[in-house]
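Novice: missing the sequence, but the structure's below:
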């Protein structure tokens, strides 16, 4: 018997409730699980081939009758490019480690990407699970989570610079966002198309030419993502306008706290989100198995 099984809607809501007790430090887990619950309900009758695999995640919980009191979960995207989000409140993470070691839901052969919180014990246990010679986990990205409570985010106001119009992005803008994104992969344009269609995204458009000159969107972590301004239009307040607009959108539309994750070396973005009112609360790390 597999040590994991898919969580049903009520079990997922219960899991979210547990992690809400540890806000704001748990914001990345609360937001991720809320996104998965909402997205799965929205996409219930949708052709899976029409939606990015990164929006299609299943949350697995321990396959026992004790109830998930340790809030252990493993969230996995479609297996063609597995992204695996894991956490537990258990110290040390015995239940989670056993599940990762024995589950059949993880395709270790395709070297999936693991996403974890600031938990050195989980990181160490993951490394012990690799049995292939000369393969180890390496940090692909290590970011600080910034948080704003819903009550503050919903009250944000912003000014749109006079030379641009603020508009919701449409699916056809995904191609441009993908070209701007430094982390492109084979199906990343479909990811942007799906995020724009099912979540939320805004752009600033030049009033004269109609050209898209800056963008932001809500990603599959329910976080503010890909805040970008074309280089020749920087230092005009575009980033602040868009960051506030998407933050308020998430807070009002979904009535939830808002977060973003920022690389510790990205001083420009850190200054911007601190100025808006976000607070640094925790970390998220992306780990990929690779040969050394």
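Specialist: Okay, I see it. Since we're looking at a predicted model, the values are computed, not measured. Numbers count the residues shown, from 1 in each chain.

Novice: When you work out contacts or count neighbours from here on, use the C-alpha atoms and nothing else.
Specialist: OK.

Novice: how far does stretch 250-270 sit from the chain's center?
Specialist: 10 Å (CA atoms, centre = their mean, to the nearest Å).

Novice: and the end-to-end length of it?
Specialist: This stretch, stretch 250-270, spans 20 Å end to end (CA to CA, to the nearest Å).

Novice: cool, stretch 195-205 as well?
Specialist: 19 Å.

Novice: buried sites along it?
Specialist: For stretch 195-205, the neighbour count (16 or more other CA atoms under 10 Å) marks 195, 196, 198, 199, 200, 201, 202, 203, 204, 205 as buried.

Novice: close enough to count as contact, the first one and residue 221?
Specialist: No - applying CA atoms under 8 Å as the test, residue 195 and residue 221 come out as separate, 10.6 Å apart.

Novice: centroid residue for the protein?
Specialist: Residue closest to the average C-alpha location in the chain (CA atoms, centre = their mean): residue 221, at 2.2 Å.

Novice: Contacts only, for it.
Specialist: 28, 31, 32, 35 (CA atoms under 8 Å, 6 or more residues apart in numbering).

Novice: second one coming, line it up with the first:
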């Protein structure tokens, strides 16, 4: 992210405009010009678009600054059964993003969304402070490494199914099991897991003898996620098998493959890099929560 502005320009307050549906492809094309810095947020927006098309209960809106100086910046919100926001900006300034959060009401904090920041890392602290300095706070806040997997790499994956097991999609009856062990589960996350299983690709490893689900992964709006293996089945490589199986299927269907890994999870980052995932920069994620 190498878009610099001088000190005077950086203090301007930018007004934001709602991007009409007909202009969204143009805005996404502008984002794509930022290369790997934009790829995670860009593909997440595309996933949100597909989600809202399949789930009418989810309303997506896109905003960008009216000032042409900041035109590569984008805020996308999804409201309804899914409450999230994605913020992307390549600029070495965050004053106009602060104005969007503080004054424009673009992100409806009262909905307690999960907010993803794809901005220069030096601004993470400023933006987090702005969000939690009022009547809202953070239930949690983490910095993740974002990754992208080239489709040609995924298509070459060899998926070795362990003897006595089979790989197949999850069904909605598995939603409660998945949600019960997801570290970021909330009061509304069961519905998210249920809808994800309904509308997106998933992969599960099942014992043939009793159909027990022992390992799984879902293609969530933020990329590959909710990866989990039951404790007594760990250290057998089942998690890696799940990543390969779902990535290969997504690539064959023409979908982009992204994921997030916590910065301090050395083992996970190492595994993803060995599989061919390419680092695309840090992303800060904040789960908003009311102080009351």
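Specialist: Thanks, I have it. Just so we're clear, the structure is a prediction, and the values are computed from it rather than from any experiment.

Novice: Look up which helix or strand residue 142 of the second structure falls in, please.
Specialist: If you go by DSSP states H and E, residue 142 of the second structure is part of strand 136-149.

Novice: Share the number of residues neighbouring residue 280 of the second structure, please.
Specialist: When neighbours are defined as other CA atoms under 10 Å, residue 280 of the second structure has 19 of them.

Novice: sorry, back to before: the helix or strand following the strand holding residue 142 of the second structure vs the first structure, average offset?
Specialist: Per DSSP H and E, the first helix or strand lying C-terminal to strand 136-149 of the second structure is helix 151-155. Here helix 151-155 of the second structure, set against the first structure after superposition, deviates by a mean of 2.2 Å using mean CA distance after the TM-score superposition for the first structure.

Novice: ok now do residue 154 of the first structure, which residues does it touch?
Specialist: 247, 248, 249, 251, 252 are the contacts of residue 154 of the first structure under CA under 8 Å, 6+ apart.

Novice: mind running it again at 7 Å?
Specialist: By CA atoms under 7 Å, 6 or more residues apart in numbering, the residues touching residue 154 of the first structure are 248, 251, 252.

Novice: Now the two most distant members of the buried residues of stretch 195-205 of the first structure.
Specialist: 198 and 205 (21.4 Å; CA to CA).

Novice: end-to-end on stretch 176-184 of the first structure?
Specialist: Counting by CA to CA, you get 12 Å between the two ends of stretch 176-184 of the first structure.

Novice: from the buried residues of stretch 195-205 of the first structure, which ones fall inside helices?
Specialist: In helices, judged by DSSP state H, the following of those are found: 195, 196, 198.

Novice: the helices in the stretch 101-250 of the second structure, which residues?
Specialist: Ranges of helices within the stretch 101-250 of the second structure are 124-132, 151-155, 175-181, 189-199, 238-252, based on DSSP state H, counting those that start in this stretch.

Novice: export those to CSV and tack on distance to residue 83 of the second structure?
Specialist: Converted to CSV, the helices of the stretch 101-250 of the second structure look like this (distance: least, CA to CA, whole Å):
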stretch, distance to residue 83 of the second structure
helix 124-132, 16
helix 151-155, 29
helix 175-181, 17
helix 189-199, 10
helix 238-252, 24
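
Novice: May I ask you to confirm that residue 15 of the first structure is in contact with residue 72?
Specialist: No - at 8.5 Å, residue 15 of the first structure does not count as touching residue 72 under the criterion of CA atoms under 7 Å.

Novice: Compare these two (neighbour count), which wins?
Specialist: Between residue 15 of the first structure and residue 72, counted using other CA under 10 Å, residue 15 has the larger neighbour count: 23 against 19.

Novice: Can you give me every residue that contacts the more buried one?
Specialist: Here residue 15 of the first structure is in contact with residue 71 (CA under 7 Å, 6+ apart).

Novice: which residue in the second structure lines up with it?
Specialist: Aligning on TM-score structural alignment places residue 15 of the first structure opposite residue 27 in the second structure.

Novice: Quick check: the helix or strand where its match lies compared with the first structure, mean distance?
Specialist: Assigned by DSSP H and E, residue 27 of the second structure belongs to helix 24-32. Here helix 24-32 of the second structure, set against the first structure after superposition, deviates by a mean of 2.1 Å using mean CA distance after the TM-score superposition for the first structure.

Novice: buried sites along that helix?
Specialist: In helix 24-32 of the second structure, counting by 16+ other CA under 10 Å, buried: 27, 28, 31, 32.

Novice: Beyond that helix, next helix or strand please.
Specialist: Toward the C-terminal end, the helix or strand that comes next after helix 24-32 of the second structure (DSSP H and E) is helix 36-54.

Novice: what's next to the following helix or strand past that following helix, contact-wise?
Specialist: From helix 36-54 of the second structure onward toward the C-terminus, using DSSP H and E, the following helix or strand is strand 58-65. Under the criterion CA under 7 Å, 6+ apart, residues 14-19, 49, 52, 71, 73-82 lie in contact with strand 58-65 of the second structure.

Novice: In PyMOL, select just the buried ones from those.
Specialist: In PyMOL, this line selects whichever of the contacts of strand 58-65 of the second structure come out buried by 16+ other CA under 10 Å:
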select buried, resi 14+15+16+19+49+52+73+74+75+76+77+78+79+81+82
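
Novice: Among the contacts of strand 58-65 of the second structure, which ones are in helices?
Specialist: Per DSSP H, the contacts of strand 58-65 of the second structure map to helices at 49, 52.
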